[in-house]
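Colleague: heads up, no residue letters with this:
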């Protein structure tokens, strides 16, 4: 059995044991979701429905964030790292529109969870979700950036009204090519034994939260991710669905291989400029290293 990886202060480093599954669903012609899962990064991005080139937006933003993390050095500020990645992703989408004006309006959600060895940092914008399963208790780590959530916060509707509300799919914040994204980035407290789920709204819109908790609490991360996707398909599969599951465990999160890509992220055709994203990530690492 491998000994735990510990730093000088004897606090164990923590990482993810990850799994990722994505499906275009039973109605959509293509998959505009993108996902990435590794020991150090879990990520889901969902091209905003109704906008042009959603698969390009989600895949390119996922690629940028993953490239920044893969190009980073240990002990870099994780909040600054994710902030810089999102800032470049915004500029990157703008470059994509300049290359192809038919992409104007493309946008994507982004929910990413980074393990840096000292803890975990969450970046979130849009209506994809992050959940934490600790023992039998499931809690939502993210707040939906949607019109209906704003109405709930204002007391104008209840959470029970959301599934039937005519504007339930309206996203009020996302990563776009036209407006600087307003992304929530915060440290989160995770511990060994926790299980986390990042998912697109193709799961959370159609599968009740108590069912999500029950399915998440079964088997390996791979088993849980597949069961969750299967549940979304059984509920009608009316949207793309992506589930990224990670178990928090002792180990080194700074592993540079074995990342798992799913959805639109798997197709290089959907990436605006892979070389530019990688070059920018390496340039950043050299500057802050």
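Modeller: On my side now, so go ahead. Fair warning: this is a prediction, and the values are worked out from it, not measured in the lab.
Colleague: contacts, neighbours, all on C-alpha from now
Modeller: Will do.
Colleague: buried ones in the helix or strand harbouring residue 229?
Modeller: Residue 229 is located in helix 221-234, with elements delineated by DSSP states H and E. Under the neighbour-count criterion of 16 or more other C-alpha atoms under 10 Å, helix 221-234 has 221-233 buried.
Colleague: Check which helices and strands the helix or strand following it is in contact with.
Modeller: Note on helix 221-234: by DSSP H and E, the next helix or strand toward the C-terminus is strand 241-250. On a contact count with 3 or more C-alpha pairs under 8 Å, 6 or more residues apart in numbering; DSSP states H and E, strand 241-250 meets strand 14-23, strand 33-37, strand 41-46, strand 195-199, helix 201-204, helix 221-234.
Colleague: In CSV, list those along with distance to residue 213.
Modeller: Formatted as CSV, those follow (distance: least, C-alpha to C-alpha, whole Å):
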stretch, distance to residue 213
strand 14-23, 17
strand 33-37, 20
strand 41-46, 19
strand 195-199, 10
helix 201-204, 11
helix 221-234, 10
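Colleague: Starting from residue 104, give me the distance back to residue 96.
Modeller: 9 Å (C-alpha to C-alpha, to the nearest Å).
Colleague: So which of those two has more stuff around it?
Modeller: Remark: of residue 96 and residue 104, residue 96 carries more neighbours, 21 against 18, as counted by other C-alpha atoms under 10 Å.
Colleague: quick one on the thing from earlier: list residues touching both of residue 96 and residue 104?
Modeller: Here residue 96 and residue 104 have no joint contacts, going by C-alpha atoms under 8 Å, 6 or more residues apart in numbering.
Colleague: Which strand or helix spans residue 69?
Modeller: Per DSSP H and E: helix 54-71 holds residue 69.
Colleague: Oops, could you answer that again for residue 283 instead?
Modeller: Going by DSSP H and E, residue 283 is part of helix 274-288.
Colleague: take a look at this one as well, against the first:
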């Protein structure tokens, strides 16, 4: 039998007071909490499986509310998703749901979240994202980002930027959503990393690749978290490693 192994963790980091990240793996969600260690779940390949990270917008109230709402929606919708159009429709539904959740709740005005993830089907994988959370493909020849950042170029002398140009929810002036969705053939041995920018801002891609090249999933997840913490843990850290095995 071909299976999908998903190893995931979520941690508040060293600076933030609470965790505004949320995670969905199939029917399971982790919202606004810290996992004590990487957890691995196994699923048979064939049924639609969503693995995604949502990163609530910092500096706005309700980031954890928005990210939780999105992953819970994706957990419900996941089994019915069958292709790129279905993923786009699901993300637009999530966008409307986040906006609707602010009605009559002025304390949540402009709340929003990024999202990035994968949909695994029987013979293909779809990568999707809105915002600057990321999806990478890890292969023997290196690491390749397959998501598309919704962010402006970093300022001179800076490697990253915290600004985002598109989110789920957020300002109603930017309610028209253009999700990024890409399809890839799927085969045994494929490995993908889904993560919030709490990992990729402090840890360069080269260091992430070095970890993934030498460690299996559980150890790799721990070492990636450890690298983000060693770099100061400036933001919430959430990641999921997705592997197709036999």
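Modeller: Yep, it's here. The structure displayed is predicted, hence computed values, not measured ones.
Colleague: Fetch the TM-score of the aligned pair.
Modeller: After superposition, the two chains reach a TM-score of 0.83 (TM-score structural alignment, normalised by the length of the second structure), with 222 aligned residues with a C-alpha RMSD of 1.9 Å.
Colleague: just to revisit the earlier point, tell me the buried residues in the helix holding residue 283 of the first structure?
Modeller: Buried residues in helix 274-288 of the first structure (16+ other C-alpha under 10 Å): 277-278, 280-282, 284-285.
Colleague: and what of stretch 68-87 of the second structure?
Modeller: 68-75, 77-78, 81-84, 87.
Colleague: chain center to that stretch, what's the gap?
Modeller: 13 Å (C-alpha atoms, centre = their mean, to the nearest Å).
Colleague: Please apply the same query to stretch 75-89 of the second structure.
Modeller: That offset, for stretch 75-89 of the second structure, works out to 16 Å (C-alpha atoms, centre = their mean).
Colleague: same deal with stretch 221-234 of the second structure?
Modeller: The answer for stretch 221-234 of the second structure is 17 Å, by C-alpha atoms, centre = their mean.
Colleague: and the residue nearest the centre of the second structure, what is it in contact with?
Modeller: For the second structure, residue 53 is the residue whose C-alpha lies nearest the centre (C-alpha atoms, centre = their mean; 2.6 Å). Residues near residue 53 of the second structure by C-alpha under 8 Å, 6+ apart: 21-24, 71, 115-117, 133, 194-196, 238-240.
Colleague: now with 6 Å?
Modeller: Neighbour list for residue 53 of the second structure: 22-23, 115-116 [criterion: C-alpha atoms under 6 Å, 6 or more residues apart in numbering].
Colleague: which one in the second structure is aligned with residue 124 of the first structure?
Modeller: Aligned by TM-score structural alignment, residue 124 of the first structure pairs with residue 129 of the second structure.
Colleague: Measure how the helix or strand its match falls within sits relative to strand 49-56, angle-wise.
Modeller: Taking DSSP H and E as the definition, residue 129 of the second structure sits inside strand 124-130. Strand 124-130 of the second structure and strand 49-56 meet at an angle of 10 degrees, taking axes from the mean of the first three to the mean of the last three C-alpha atoms, to 10 degrees as the criterion.
Colleague: What residues sit buried inside strand 124-130 of the second structure?
Modeller: Quick answer for strand 124-130 of the second structure (16+ other C-alpha under 10 Å): 125-130.
Colleague: How about the contacts made by the corresponding residue of the second structure for residue 59 of the first structure?
Modeller: Aligned counterpart of residue 59 of the first structure in the second structure: residue 68 (TM-score structural alignment). When contacts are counted by C-alpha under 6 Å, 6+ apart, residue 68 of the second structure touches 22, 31.
Colleague: redo that, cut-off 10 Å
Modeller: Remark: with contacts taken as C-alpha atoms under 10 Å, 6 or more residues apart in numbering, residue 68 of the second structure is in contact with 20-24, 29-32, 53-56, 62, 74, 98, 113.
Colleague: again, but for residue 50 of the second structure
Modeller: Counting by C-alpha under 10 Å, 6+ apart, residue 50 of the second structure touches 24-28, 71, 74-79, 81, 87, 117-121, 125-127.
Colleague: go with 8 Å
Modeller: 24-26, 74-75, 78, 117-120.
Colleague: ditto for residue 231 of the second structure
Modeller: Residue 231 of the second structure touches 202-203, counting by C-alpha under 8 Å, 6+ apart.
Colleague: repeat for residue 114 of the second structure
Modeller: 54-57, 67, 129-133, 166-168.
Colleague: which residues of the second structure does stretch 194-208 of the first structure align to?
Modeller: By TM-score structural alignment, stretch 194-208 of the first structure lines up with residues 190-204 in the second structure.
Colleague: Sort out which residues of that stretch are buried, please.
Modeller: 190-203.
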